[in-house]
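**Q** have a look; sequence and predicted model below, questions after that.
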Amino acid sequence: MKKLYALLPAALALGLAGGSALAQEAATAVAPAVEAAAAAPIVEKGDVAWIMTSTLLVLFMALPGLALFYGGLVRSKNMLSVLMQVMVVFSLIAVLWVFYGYSLAFTEGAPFIGSLDKLFLSGVTIDTLADTFTDNVKLPEFAFVAFQATFAGITGALVVGAFAERMKFSAVLIFSVIWFTLCYLPICHMVWGPGGMLLDDGALDFAGGTVVHINAGVAGLVGAYMVGKRIGFGREALTPHSLTLTMVGASMLWVGWFGFNAGSNLEATSGAALAFINTLVATAAAVLAWSLGEALFKGRPSMLGAASGAVAGLVAITPACGSVGPMGAIVIGLLAGFVCLWGVNGLKRMLGADDALDVFGVHGVGGILGAILTGVFTAPSLGGTGAEDFSIAGQVWIQTYSVLITIAWSAVVAVIAYKVADILVGLRVPEEEERQGLDVSAHGETAYHH
C-alpha cells in the first residue's frame, strides 16, 4: 500500500506533464486558425447596401439632378439639348468605364496611370473584392466599379454646362471620349489609384475636389474659350427659362451628394456619418453666404443665387468632408458662398469667357477653395481628423501642388480634345441653327408646346 502511495505523485506528475503537452499542441494547432480567421476578408452586408445606395444617389445627382439644374438655366429652345447632352455623356462614359476606364484608374501601374490588367473587367467576378479604408474589410468589386462609374459619368456631364446652347452634339461626344481617356483617368489614378503619384505624396481628396470639380471646371473654361461666345452674349439678355426647374435640380443635387460624399467612405461607419453631417451644414452655410452676398452687393438675394450657393457649398466640402469637423465644414461653406459669388461675377468678367452655366466659377473655383482649405481644417486643433503631428503649412502645400497639377493636366488635354473634335466635325453649330435653338436643329424636338 505504501508503494502505491509512493507511485501516485509520480503518476500525477506524468499526467500533468502529458496534459500540458497536449494543451500546448492544441494551442499550437489553434493559433494559425485564429490568425487565418482574423486575416480573412470581411464583407459586411451593411457596407454593401450603403455603397449600392450611394451609387443610386450619385446617379440621381446626374439624372435628373444635374440635367434639370442645367436645363432650367438655358433658354427654352435649348432645354432638351442640355438634357440630352447630360444623359448621353453620362451613359457614354459609364460604358467606357467598364471597358477600360476602371482598369486604367484602379490597377497598379505607373504613378500617372494604371494598367490594362482589367480591360473589359477581365478577372472581375461576383467573388472578387475591392478594398475599403479598413485593412480586412472588403466590398464586392462589382459594387465598387459601379460606384466609381457614376463619378466618372457626372464629371463628364458637368463640363457641358460651359459650352451649352452652341456646340455640336457630335463634337460634345468626341470631346468627352478623349478628355475622359486622357484626363479624367490619369487624374483619378494619381489621386485615388494604387501607386498614384498624388496619393503617395499625401494629397487629401476624400470625394473628388480635384478629380471631379477642378478637373471639370478647367475643361469647361477651356471649352468656353475655344467654342466661342453665344450669339448675343453681352448684348442680349440670355436669361434662364425656368428657375423653378433649376431649384428642383439643385435640391436633387444636394440629396444625391450625400451618396457622393458619405458614400466615398466606402463603409457604413462613423466616417460616413462625419461626411454626411459635413455635407449638410457646409451646403446650408454656403446658401446663406451667397444670399447675404447678393443682398449686400446687389441689393436683394435671388433664388438663382441660393441654388448656386448650394452647389458651391457642395463642391467646396467634397474634398474635405471626411477629414474636417462640422465647424470647419461650416467655415468652408461660408467662404465658398462668398468666393464663388465673386467667381461667377467679378472673375467671370475678368476672364471674358462665355462660361454659359458657370462651370468654372462654381466647380473650378469652389473645388480649388475646398481642396486648399482641406489642408487647413483637417488639423486636429481645428476639429479635424489629422494626426497629432499634422502640419497645416505642409498639407496646404501638398494640396496646392495637387490643384496645380490638376489644372495644368486638364487644360492641356482639353485643348487637344476640343481641337480634335473641331478637326473631325467642327465644334460649333451654324449661326442659323443656334438662333433656331438646338432642341429643334439637333434633335428635332421641343421641350414645350405652348
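**A** Happy to help now that I have it.
**Q** all contacts plus neighbour counts: C-alpha atoms, from now on.
**A** Noted.
**Q** identify the residues contacting stretch 437-450?
**A** Under the criterion C-alpha atoms under 8 Å, 6 or more residues apart in numbering, residues 76-81, 165-166, 168-169, 433-434 lie in contact with stretch 437-450.
**Q** now that we have the residues you listed, which one has the most neighbours?
**A** Ser81 (29 neighbours; other C-alpha atoms under 10 Å).
**Q** burial of Thr374, as a residue count?
**A** Residues lying near Thr374 (other C-alpha under 10 Å) number 33.
**Q** and if you look at Gly426?
**A** A total of 17 residues lie near Gly426 under the criterion other C-alpha under 10 Å.
**Q** wait, it sits on Ala171?
**A** Yes. Proximity of Gly426 to Ala171 meets the contact threshold set by C-alpha atoms under 8 Å, at 6.7 Å.
**Q** follow-up on the earlier one: turn the contacts of stretch 437-450 into TSV, columns for secondary structure and distance to Tyr70.
**A** Compiled in TSV, the contacts of stretch 437-450 are given as follows (DSSP: H, G, I helix; E, B strand; the rest coil; distance: C-alpha to C-alpha, whole Å):
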residue	secondary structure	distance to Tyr70
Ser76	helix	11
Lys77	helix	13
Asn78	helix	10
Met79	helix	8
Leu80	helix	10
Ser81	helix	10
Glu165	coil	11
Arg166	coil	14
Lys168	coil	17
Phe169	helix	16
Glu433	helix	20
Glu434	helix	18
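**Q** alongside the first one, take a look at this:
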Amino acid sequence: MNSGDTAWVLVCAALVLLMTPGLAFFYGGMVRSRGVLNMLMMSLGAIGVVGVLWVLFGYSMAFATDVGGWGLLADPFENFGLAGLLGEDSLSGTIPSLAFVGFQAMFAILTVALISGAIADRAKFGSWMLFAALWATVVYFPVAHWVFAFDETDDAGNVTAVGGWIANRLAAIDFAGGTAVHINAGAAALALALVLGKRKGWPKDPGKPHNLPFVVLGAGLLWFGWFGFNAGSALAADGVAAFAAVNTLVATSAAMLGWLLVERFRDGHATTLGAASGIVAGLVAITPACSSVTPLGAIAVGAITGAICALAVSLKFKFGIDDSLDVVGVHLVGGLLGTLLVGLFASDVAPAGVNGLFYGGGFDQLWRQAVGAIAVLVYSFVLSLVLAHVVKAIAGFRASAEDEAAGIDEAEHAEAAYHFGDDRSARRASVAADADDRKLEGSRA
C-alpha cells in the first residue's frame, strides 16, 4: 500500500461526492421556483439508493470475477456486502480495496443523478427512486464492468481475471467515464423524456431558470469536484493525475468560450446560463480523453464540444422532446463527442500512449471509440425505455396535471423552497407595529 496514493484517492472520492450536491444546485437553479426542492431531492435520493446498492452488490457486479469470461457481467455475490475486501491486506493496486470501492461508488451515484434533469417538474419522487434502483442495477453496474474493469494478469502476463469487454477486448479509451457515465446517463435521459412526455405548456412556456446564481454555484462545485473525478481516476498521486488535471482545466475553459461564442453570434449576447452550461459540456467531453490528448488537444476537444453542444440543446424544440434541463444535449452529445474525438486528437505523448487520426494513428482508435460509444448508447436507451415503462405500470411515473400545475414541491414533498408571501406579511406586520409605536410615543409626548 502506498499512503500517498491512498490519501489522494480518498480525497478525490470526497470531491466526486460533492459533485452530486453541486449537480443538485445546477439543476435546481434551472427549474421554476416551485420545483427546486424536487430537483434537489432527486439528486439526494440517488445518493441514498445507489450508496446502499453499491455496497450490497453493485461493486461486485462491476468489479468481481467475470461471469463466463465474456466481459459482460461480474458475479454479484462474490463480494456481496463487500465480503472479501475488508481485510488490511486487501489491495487494489497500491491502495486499499475499500478506497477503490468508495471512489467508484461516487461515480455510480452521480451517473444516476444526472438523468433526473430530463424529467424536471413532472415526475413522482417515489417512482424516480424505484427507477434509480432498477437502472443502477440493470444498466449502470454492468456498463461499469464493461468500461472500468481491467484484466488482471500475473507476472508472466497471463490473464488471471477477466475484465470488461470495452476496456480490454475492444481497447477503447475511456479514462474516467465518457461512455459509462455521460453517454449512459444521456441515453437514459432521452428514454425518460420520451416516456413521461412534455411538461404542460411546453414549448410555448419553456420555464425560465428561477435562480441563476444557484446554476453558477452548481457549475463551480461540479468543476471543483471534477478534478477528483478525472485526476483521481489515475488512482495514484502521479504524473498521470497531473496530466488529467491540467486537461480538465483547459478543456473546460475552452468549452465555455466555445459555447459563449455561439450564443454571441447566434443570439447577440452571451449568457450566464450559457457559461455554466459550457463549463459542464467541457467537463463531460474531457472526461474520456484527459489521459490521451495533450493540453493543446484538450483545447480543441473543449472548444468543439462547447460549440456543438450549444447548438445541440436547441434541437429538442425541433424534435418535440422535452428534455427539461438539456441532459441529452450536454451529456449525451458531449459524451459522444469526447469519446469520438479521442480517435482524432489522441497523441502518444499523453499517458495513454496512443495516436489518433490527426497524429498518424489512422482510423484504428476511432472505430474502437465509436463501437464502445454506440454499444453503451443502445444498451442504455433500450433498457431505460423498458424500465421506465415497468415503473409507469407499477406505480405511475408522471405526477398528475393538478400537482404539476400547483408545483411538484408541494405535491411530492409538502414543502416550498421560498415563502415570499409569509415574508411580505411579516414585513407588513412589522411596519404596522412600528407605526403604532410611533403613534404611542407621539401621544406620550
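**A** Received the coordinates, thanks. Quantities reported herein were computed from a predicted structural model and do not represent experimental measurements.
**Q** picking that back up, from the contacts of stretch 437-450 of the first structure, which is closest to Leu63 of the first structure?
**A** Leu80 (13.3 Å; C-alpha to C-alpha).
**Q** quick one: map that closest one onto the second structure.
**A** For Leu80 of the first structure, the aligned position in the second structure is occupied by Leu37, per TM-score structural alignment.
**Q** so how far is stretch 29-38 of the second structure off the chain centroid?
**A** Chain-centre distance of stretch 29-38 of the second structure: 19 Å, with C-alpha atoms, centre = their mean, to the nearest Å.
**Q** equivalent analysis for stretch 286-305 of the second structure, please.
**A** 18 Å.
**Q** and what of stretch 26-34 of the second structure?
**A** Centroid separation between stretch 26-34 of the second structure and its chain, computed with C-alpha atoms, centre = their mean, is 17 Å.
**Q** can you give the contact residues for that stretch?
**A** 35-37, 39-40, 117, 120-121, 207-219, 325, 407-410, 416-418.
**Q** quick one, which of those are buried?
**A** Of the members of these, the ones counted as buried by neighbours, 16 or more other C-alpha atoms under 10 Å, are 35-37, 39-40, 117, 120-121, 207, 209-219, 325, 407-410, 416.
**Q** and stretch 178-188 of the second structure, which stretch of the first structure?
**A** Counting by TM-score structural alignment, stretch 178-188 of the second structure lines up with residues 209-219 of the first structure.
**Q** how about stretch 243-260 of the second structure?
**A** Counting by TM-score structural alignment, stretch 243-260 of the second structure sits on residues 274-291 of the first structure.
**Q** check the mean deviation of that stretch from the second structure.
**A** Overlaying the second structure shows stretch 274-291 of the first structure at a mean distance of 0.4 Å from the equivalent residues (mean C-alpha distance after the TM-score superposition for the first structure).
**Q** so what touches that stretch?
**A** Here stretch 274-291 of the first structure makes contact (C-alpha under 8 Å, 6+ apart) with 254, 257-258, 261-262, 265, 301-302, 305-314, 317-318, 321-326, 329-338, 341.
**Q** show me the contacts of stretch 26-34 of the second structure that map onto helices.
**A** For these, membership in helices holds for 36-37, 39-40, 212-219, 408-410, with DSSP state H as the criterion.
**Q** for Val101 of the second structure, which non-adjacent residue is closest in space?
**A** The shortest distance from Val101 of the second structure to any non-neighbouring residue, by C-alpha to C-alpha, 6 or more residues apart in numbering, is to Tyr59 (6.8 Å).
**Q** which residue in the first structure aligns with that neighbour?
**A** When the first structure is aligned by TM-score structural alignment, Tyr59 of the second structure is paired with Tyr102.
**Q** what packs against the helix or strand hosting its match?
**A** Element membership for Tyr102 of the first structure (DSSP states H and E) is helix 102-106. Counting contacts by 3 or more C-alpha pairs under 8 Å, 6 or more residues apart in numbering; DSSP states H and E, helix 102-106 of the first structure is packed against helix 141-159, helix 185-192.
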